[in-house]
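# here you go, sequence then predicted model.
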Amino acid sequence: MTADSTSDTAAVVAASGNAGAAASAAVSASASASAADGTTRGLPGAFMLGSHRVTTPVMLSPMAGVTNWPFRVLCESYGPDGLYVAEMITARALTAHNPKALRLCRFAPSETFRSLQLYGVDPHILEQAAGIVVDNHMADHVDLNFGCPVPKVTRRGGGSALPWKTDLFREIIRKVVHVCAPAGIPVTAKIRVGIDDTHTTFLDAGRIAQDEGCAMVTLHARTTAEYYGGHSDWDRIAQLTQALDIPVFGNGDIWTAEDAIAMAQQTGCAGVAIGRGCQGRPWLFADIRNAFAGSPQRVNPTLGQVGAIIERHAALLVEFYDGDERMAVHDLRKHCAWYLKGFPVGGDVRRQFMECESLDDVHRVVDSLDPDVPFPMQIADKPRGRVRYAKKVRLPYDWLESRTLSDEQRRDLFESDPLDDVY
């Protein structure tokens, strides 16, 4: 963070309560002019996603197990004019009306523009899932996942492995756009650079997505083989931006507002997508909103203020789990580890959070914290969440032999969804 950054205490306190609008107003009076100010400084401004205007070009990337509506509401309270996408839903689970999948499709009343991400490998199943979304008015925007690098996904040809098969990639996008477009629902795609440095796919995938009617493409500037390790290659974002006419959002290694500005200036991208950088830091969206507005103001909460956010997050999760406090606080555990990153609280406090079983337990641990401990600025620009390095990519047999599916691969691929077991 910059040396002249200042803590916006009012925003932190407001966001830990119920008033998201109050939080956004307190962040920065100048931020409402972010689109115009950003454009004059060579930064991206507002853009249209279908009929929806996104004033600050920042997006919360969908993250499995993280971006359910409680976390989205917290993030949106700091940057209400961005784009916030729900975590990945498998198309097969949605068509089966799986209860867990349907829970993940829920949105808070405050989410007036609803963004949902679908994942799958079978074009017909994805077409059916998109039809369910449209027929039941479940979302206003559908994102397609072609960026997941997890081995159990790629070994079945899904996620970031799928764009290698250009015929399958094109068929999926064409079918989903065909279903969504008449309803006025924009379709976007999340992709990676490719499988590895020898087998890149991002330029072909971007052009196909554009040709088949996608409204936007988000590029995570790593290959599947790189997973979440090393440094993302922002030059790839610049290449894709120059190659396409539709907006390109950049993703990868945005830990601070200054990183967001740097990516936008270096690549010319239309906006930035935030993933691991906001884990335990929903206020990062306020920082980025301010930065795009030309304001140096930053949110650097004290430990007490972070504790208030933890309690607010816990309460929202109880709502998400229909009053089940135990499930809510179990879900909260991973977030507590992220919230406390860098704070000198010791292993005992961290263990106590991991042992919480109720809201009262969470309150007792939060109440034991020293509220005046300042935010640990020394870790502000450090990686968060998973930092896993290069690994062997698991792919279907002979996957790289051709850019099109063989009949045998098509039969094998569509037998079952590789993520069925998570539901």
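Arrived safely.
# all contacts plus neighbour counts: C-alpha atoms, from now on.
Fine.
# so residue 310 is in contact with residue 336, correct?
Yes - the pair residue 310 / residue 336 is scored as a contact, 7.1 Å apart, by Cα atoms under 8 Å.
# what's near enough to touch residue 66?
Residue 66 makes contact with residue 87 under the criterion Cα atoms under 8 Å, 6 or more residues apart in numbering.
# let me redo that: residue 51
residue 184.
# let me see the contact set for residue 90.
101, 118, 119, 120, 419, 420.
# what's the closest non-adjacent residue to it?
Excluding its sequence neighbours, the residue lying closest to residue 90 (Cα to Cα, 6 or more residues apart in numbering) is residue 119, at 4.7 Å.
# centre-most residue in this structure?
What sits nearest the mean C-alpha location of the chain, by Cα atoms, centre = their mean, is residue 61, with 1.4 Å.
# any idea how far that one lies from residue 377?
24 Å (Cα to Cα, to the nearest Å).
# again, but for residue 187
Going from residue 187 to residue 377 by Cα to Cα gives 38 Å.
# the longest helix seen in the chain packs against which elements?
Ranked by residue count under DSSP state H, the longest helix found in the chain is helix 303-320. With contacts defined as 3 or more Cα pairs under 8 Å, 6 or more residues apart in numbering; DSSP states H and E, the packing partners of helix 303-320 are helix 9-15, helix 69-78, helix 325-339, helix 359-367.
# which is the next helix or strand following the first one?
The helix or strand immediately downstream of helix 9-15 is helix 20-27, counting by DSSP states H and E.
# now that following helix and helix 69-78, what's the angle there?
40 degrees (axes from the mean of the first three to the mean of the last three Cα atoms, to 10 degrees).
# run through who's touching helix 20-27.
Contacts of helix 20-27 from elsewhere in the structure, counted by Cα under 8 Å, 6+ apart, are 8, 10-15, 74, 76-80, 286, 290.
# same thing but 10 Å
Contact partners of helix 20-27, identified using Cα atoms under 10 Å, 6 or more residues apart in numbering, comprise 7-17, 31-32, 73-81, 110, 283, 286-287, 289-290, 297-299.
# mark which of the residues you listed are buried, thanks.
7-17, 31-32, 73-81, 283, 286-287, 289-290, 297-299 (16 or more other Cα atoms under 10 Å).
# so which bits of whichever helix or strand residue 409 is part of are buried?
Following DSSP H and E, one finds residue 409 within helix 407-413. By 16+ other Cα under 10 Å, the buried positions in helix 407-413 come out as 409, 413.
# and the comparison structure, right after this:
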Amino acid sequence: MSGSTRSLRIGPYRVDPAVVLAPMAGITNIAFRQLCREFGSSTSLYVCEMITARAVVERDAKTMHMISFADGEHPRSLQLYGVDPATMAEATKIVLGEGMADHIDTNWGCPVAKVTRKGGGAALPFKRKLFGNIIAATVAAAEPFKAPVTAKFRVGIDDEHHTYLDAGRIAETEGAQAIALHARTAAQRYSGQADWSRIRRLKETVTTIPVLGNGDIFTAGDVVRMIEETGCDGVVVGRGCLGRPWLFGELEAALRGKPIPEPPTLGKVAAILRRHATLLIEHDGPHKAMRDLRKHMAWYFMGFPLGGDLRRAFAMVESLAELDDLIGQLDHDAPFPEEATGPRGRQGSPGKVTLPEGWLNDPDDASVPHGADLMHSGG
């Protein structure tokens, strides 16, 4: 593997190795990002969960709390979601002007019906002029702060409406400093297989900025294979690291040509889970932290022989003391199960994408869709 595939530059920042933690709503908060950084390289990129631009402009208290970064977390990478060039520009000025972040990613991948039915998320790149206007406005707002702007999008709305090549060319033209492709359509949601040939096609089309691949990175072998098959400049890891923050150490080893670390025993997984709990408590306090931790339990213990009662107890845990008690009941020597290296997280089934009435009539309509920036979700 050539040296150029092991690191990349996004604006002034060197990403080494070229691995990015995908922004995931409700997942990639300060605690989970810190955990991933502890296993991976401090010079890879770990993106904060998606933030709605309108909520930043309105100074929503919950949203502002979500924009939190650990000491030493650099560059601080934030994903903004919006549908209005003016709102995205204003949110960018606030975030960068007040020193909250160093890099702005933009979200065009969300396939959720409540987002696409308003013209947001994965629906928006179909409107080429509007998409270009948003990228251009965000880049212009970021320029005085020397902060790079990037874009993450999907193959398209469905198999009849692919938008990724246009989106890549437009983002490149309007000043984005890297792009990332989740190699599924919005209609696929998270089902089936990602079509990595689309990443290769995008890389052949967009030649002046880095192109990153996203979709079905579950093992160290996957990252090497994606780069070799597509020629992409780096990888974006989403669901594959759920309950497996140590995956970033495995990916780093693979990209540096080093031996892949042994997977953790159940006892080591439990220690990582407890570390996750303490980091969450530092950020959100014990009540919210333990409630948030519950959704991670099935991912951490995937494939391990826990038994139904113990598994249910972990999923309902209410305090750190209770978590410690449950951890004490585990077989700490149980080896990591081979089947736990595969797909995890939401998969669902493919379906028709819900769009605003007449959305597909005119791809060059630059009018801003009404009410789409009220939604909070990731993609």
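Yep, that arrived. Please read these numbers as outputs of a predicted model, since none were measured by experiment.
# the residue nearest to residue 90 of the first structure against residue 159, yeah?
Yes - counting by Cα atoms under 10 Å, residue 159 is a contact partner of residue 119 of the first structure at 7.5 Å.
# now do the shared contacts for these two.
144, 145, 146, 147, 148.
# now restrict the residues you listed to buried residues only.
By neighbour count, with 16+ other Cα under 10 Å, those hold 144, 145, 146, 147, 148 as buried.
# map residue 254 of the second structure across to the first structure for me.
Per TM-score structural alignment, the equivalent position to residue 254 of the second structure in the first structure is residue 291.
# what about the counterpart of residue 171 of the second structure in the first structure, neighbour count?
Taking TM-score structural alignment, the alignment pairs residue 171 of the second structure with residue 209 from the first structure. Neighbourhood size, residue 209 of the first structure [other Cα atoms under 10 Å]: 25.
# that's a helix at residue 209 of the first structure, yeah?
Yes - applying DSSP: H, G, I helix; E, B strand; the rest coil, one finds residue 209 of the first structure inside a helix.
# just give the closest residue to it, not the sequence neighbours.
Nearest to residue 209 of the first structure is residue 173, by Cα to Cα, 6+ apart, at 6.8 Å.
# I figured the one you found hits residue 189, correct?
Yes - using Cα under 10 Å, residue 173 of the first structure is in contact with residue 189, at 8.5 Å.
# joint contacts of the two?
Listed as contacting both residue 173 of the first structure and residue 189 by Cα under 10 Å, 6+ apart are 144, 209, 210, 214.
# return the distance of the second one relative to residue 191 of the first structure.
To tie it back to what came earlier, the one meant is residue 209 of the first structure. In this structure, residue 209 of the first structure and residue 191 of the first structure are 10 Å apart, going by Cα to Cα.
# common neighbours of these two, please.
By Cα under 10 Å, 6+ apart, the residues touching both residue 209 of the first structure and residue 191 are residue 217.
# the longest strand in the first structure is where?
When the first structure is parsed with DSSP state E, its longest strand is strand 187-196.
# onto which residues of the second structure does the helix or strand following that one map?
Next helix or strand after strand 187-196 of the first structure toward the C-terminus (DSSP H and E): strand 199-200. Counting by TM-score structural alignment, strand 199-200 of the first structure lines up with residues 161-162 of the second structure.
# check the fit of that stretch onto the first structure and give the mean distance.
In the superposition against the first structure, stretch 161-162 of the second structure averages 0.4 Å from its aligned positions (mean Cα distance after the TM-score superposition for the first structure).
# residues contacting that stretch, please?
Applying Cα under 10 Å, 6+ apart, the external contacts of stretch 161-162 of the second structure come out as 123, 125, 126, 154, 155, 156, 185, 186, 360.
# including distance to residue 237 of the first structure, could the helices and strands packed on helix 303-320 of the first structure go into a markdown table?
Shown next, in a markdown table, are those (distance: least, Cα to Cα, whole Å):
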| stretch | distance to residue 237 of the first structure |
| --- | --- |
| helix 9-15 | 32 |
| helix 69-78 | 25 |
| helix 325-339 | 28 |
| helix 359-367 | 41 |
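# among these, which is nearest residue 54 of the first structure?
Minimum separation from residue 54 of the first structure across those (Cα to Cα) falls at helix 69-78, 12.5 Å.
# where in the second structure does the closest one fall?
So helix 69-78 of the first structure sits over residues 30-39 in the second structure, by TM-score structural alignment.
# what of stretch 334-346 of the first structure?
Aligning stretch 334-346 of the first structure against the second structure (TM-score structural alignment) gives residues 295-307.
# list the buried ones in that stretch?
Within stretch 295-307 of the second structure, the residues scored as buried using 16+ other Cα under 10 Å are 295, 296, 297, 298, 299, 300, 301, 302, 304, 306.
# quick check: end-to-end length of that stretch?
Stretch 295-307 of the second structure has an end-to-end distance of 18 Å (criterion: Cα to Cα).
# do the same with stretch 359-374 of the second structure
Stretch 359-374 of the second structure has its terminal residues 19 Å apart, counting by Cα to Cα.
# now stretch 20-29 of the second structure
Length of stretch 20-29 of the second structure, first residue to last, Cα to Cα: 14 Å.
# pull out the buried residues from it.
For stretch 20-29 of the second structure, by 16+ other Cα under 10 Å, it's 20, 21, 22, 23, 24, 27, 28, 29.
# then stretch 106-119 of the first structure?
Applying 16+ other Cα under 10 Å to stretch 106-119 of the first structure flags 106, 107, 114, 115, 116, 117, 118, 119 as buried.
# check stretch 205-216 of the second structure too.
Those would be 206, 209, 210, 211, 212, 213, 214, 215, 216, for stretch 205-216 of the second structure by 16+ other Cα under 10 Å.
# how close does the residue of the first structure sitting at the aligned position of residue 242 of the second structure get to residue 256 of the first structure?
Residue 242 of the second structure maps onto residue 279 in the first structure, with residues paired by TM-score structural alignment. Computed as Cα to Cα, the residue 279 of the first structure to residue 256 of the first structure distance reads 12 Å.
# quick one on the thing from earlier: the buried residues of stretch 20-29 of the second structure in strands, which ones?
In strands, defined here by DSSP E, the members of the buried residues of stretch 20-29 of the second structure are 20, 21.
# ok, and the closest non-adjacent residue to residue 188 of the second structure?
residue 350 (4.4 Å).
# how many residues are close by that neighbour?
15.
# same deal with residue 286 of the second structure?
17.
# again, but for the one 5 residues further on
Other residues within reach of residue 291 of the second structure, judged by other Cα under 10 Å, total 14.
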